[in-house]
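[1] Got a sequence here, can you build the structure:
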Amino acid sequence: MNGRSERELADLLRAAIAGDERAYARFLEGVSTHIRAYLRRKITHGGVDAEDVVQETLLAIHLKRHTWMPDAAVMPWVYAIARFKLIDAFRRRGRRVEIDVDDIAESYAQPEAETVSERDIGRALEGLAPGQRSVVAAISVEGRSVEETARRFGMNEAAVRVALHRGLAAIARRFGRD
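    A predicted model of the protein is given here:
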């Protein structure tokens, strides 16, 4: 960016803060071009929509325009806001990659249905201590969450997790699956 553009944008923002709506529209139009270029350089892979980040940045500029110091350069302030909005967008996206299951469904074999009888479940649970048996049955058989199980048995969640882990480990040892 050349010095003239920086000065021009700063002058437009000063006028906008003073109440000139046309100057504000020209400022937002001019600065959005710079923000888009900045984001194109920063977003090197999919998952984050640059235009969404541009709009979030422009909204943040609008809401925080009173924090800009009129005697300071405007573009470092704008780029800082854009950088934080880009970071927010990456955080929202997380470290996951989303793939439509229909696109890959044929490439995976269908799992064979395993059936476990109540007798097998009873046999697996019978060697456990009563507390472990209750926790393993609640979570693994009944499908309850750790939180629900903790409330049900008057335990804290950490104790439920420990009992579940120890119970499953005991079952694995008993059936030779260390």
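
[2] contacts and neighbour counts: CA atoms only from here.
    Will do.

[3] ok, and the residue of the chain most remote from its centre, which helix or strand is that part of?
    In the chain, the residue that sits farthest from the middle, by CA atoms, centre = their mean, is residue 119; the gap is 42.5 Å. Secondary structure from DSSP states H and E places residue 119 in helix 118-126.

[4] Please generate a structure for the following sequence too, so the two can be compared:
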Amino acid sequence: MRVEDREKQWRLLMLSANGGDAAAYRNLLVQLTPALRAFARRGVARAGAALTDAEDIVQETLLAVHLKRQTWDEQAPLSPWLFAIARHKLIDALRRRGRRIELSIDDFAESLPSADAGSDSIVSDVKRHLEELPPGQRKVVNCIAVEGVSIDEAASRLSMSNGAVRVALHRGLAALAAKFRSVES
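    Got it, this is the predicted structure:
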């Protein structure tokens, strides 16, 4: 679809959505998501951040669009307004992330201790910290990281979308990593 046609369609859907048409609003969000996802992925890739951060940015942008959709000037194109919100959410995410460098664990596999060293205490620590997660994150982390099921299977089992499972997994693992970092300090 040409950019001009896309802009016209988004504008009409937003006008209908602001007029109270729930189906048009749902359709608009479905159409906006791939464009926002591509924008977020390009932004995090340029910043050297993990692609998993992109989905959080998409969700935060969609939430902001929902909360601020009445502020859009109906005489103006929708894309500049939309991507300004997305740009601000990207910047916010990168600021929260800070200046971390992410490295592949494969680079350090030979220097890591074997799994036998203190594995009982690690298992009990993981279980204890897993119980401290919010229920939704705990279920997703348990399904994927502990039981080893796929994203698709976890989404089906937990009645969630794949995107929601990825977000919950990312947040749950980040929370666990923070807990383990604080234990090590």
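
[5] thinking again about what came up before, residue range for the helix holding residue 119 of the first structure in the second structure?
    Under TM-score structural alignment, the alignment places helix 118-126 of the first structure onto no residue of the second structure.

[6] following that helix, which helix or strand comes up?
    Downstream of helix 118-126 of the first structure, the next assigned helix or strand under DSSP H and E is helix 130-136.

[7] residues in the second structure matched by the helix or strand immediately after that following helix in the chain, start to end?
    For helix 130-136 of the first structure, the following helix or strand on the C-terminal side (DSSP H and E) is helix 146-153. Mapped onto the second structure using TM-score structural alignment, helix 146-153 of the first structure spans no residues at all.

[8] for helix 146-153 of the first structure, packing partners?
    Contacts defined by 3 or more CA pairs under 8 Å, 6 or more residues apart in numbering; DSSP states H and E place helix 146-153 of the first structure against helix 157-174.

[9] So for the helix it packs on, what gets flagged as buried?
    Residues 157, 160-161, 163-164, 167-168, 170-171 are the ones in helix 157-174 of the first structure that count as buried (16 or more other CA atoms under 10 Å).

[10] Could you do stretch 80-99 of the second structure as well?
    Buried residues in stretch 80-99 of the second structure, counted by 16+ other CA under 10 Å: 82-83, 85-87, 89-91, 93-94.

[11] Present those residues as a markdown table; the columns should include distance to residue 111 of the second structure and secondary structure.
    Shown next, in a markdown table, are the buried residues of stretch 80-99 of the second structure (distance: CA to CA, whole Å; DSSP: H, G, I helix; E, B strand; the rest coil):
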| residue | distance to residue 111 of the second structure | secondary structure |
| --- | --- | --- |
| 82 | 46 | helix |
| 83 | 44 | helix |
| 85 | 44 | helix |
| 86 | 40 | helix |
| 87 | 40 | helix |
| 89 | 38 | helix |
| 90 | 35 | helix |
| 91 | 35 | helix |
| 93 | 32 | helix |
| 94 | 30 | helix |
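
[12] contact partners of the lengthiest helix in the first structure?
    Looking across the first structure with DSSP state H, the single longest helix is helix 21-42. For helix 21-42 of the first structure, contacts defined as CA atoms under 8 Å, 6 or more residues apart in numbering pick out 9, 12-13, 15-17, 50-51, 54, 58, 78-79, 82, 86.

[13] With the second structure overlaid, how far apart is that helix on average?
    Comparison of helix 21-42 of the first structure with the second structure after fitting gives an average deviation of 1.0 Å (mean CA distance after the TM-score superposition for the first structure).

[14] next structured bit after that helix?
    Using DSSP H and E, the helix or strand that follows helix 21-42 of the first structure in sequence is helix 50-64.

[15] Enumerate the positions of that following helix that are buried.
    Neighbour-count burial for helix 50-64 of the first structure, counted by 16+ other CA under 10 Å, picks out 50, 53-58, 61.

[16] I would like the range of the second structure that aligns with it, please.
    With TM-score structural alignment as the criterion, helix 50-64 of the first structure aligns to 54-68.

[17] what number of residues lie near residue 140 of the second structure?
    28 (other CA atoms under 10 Å).
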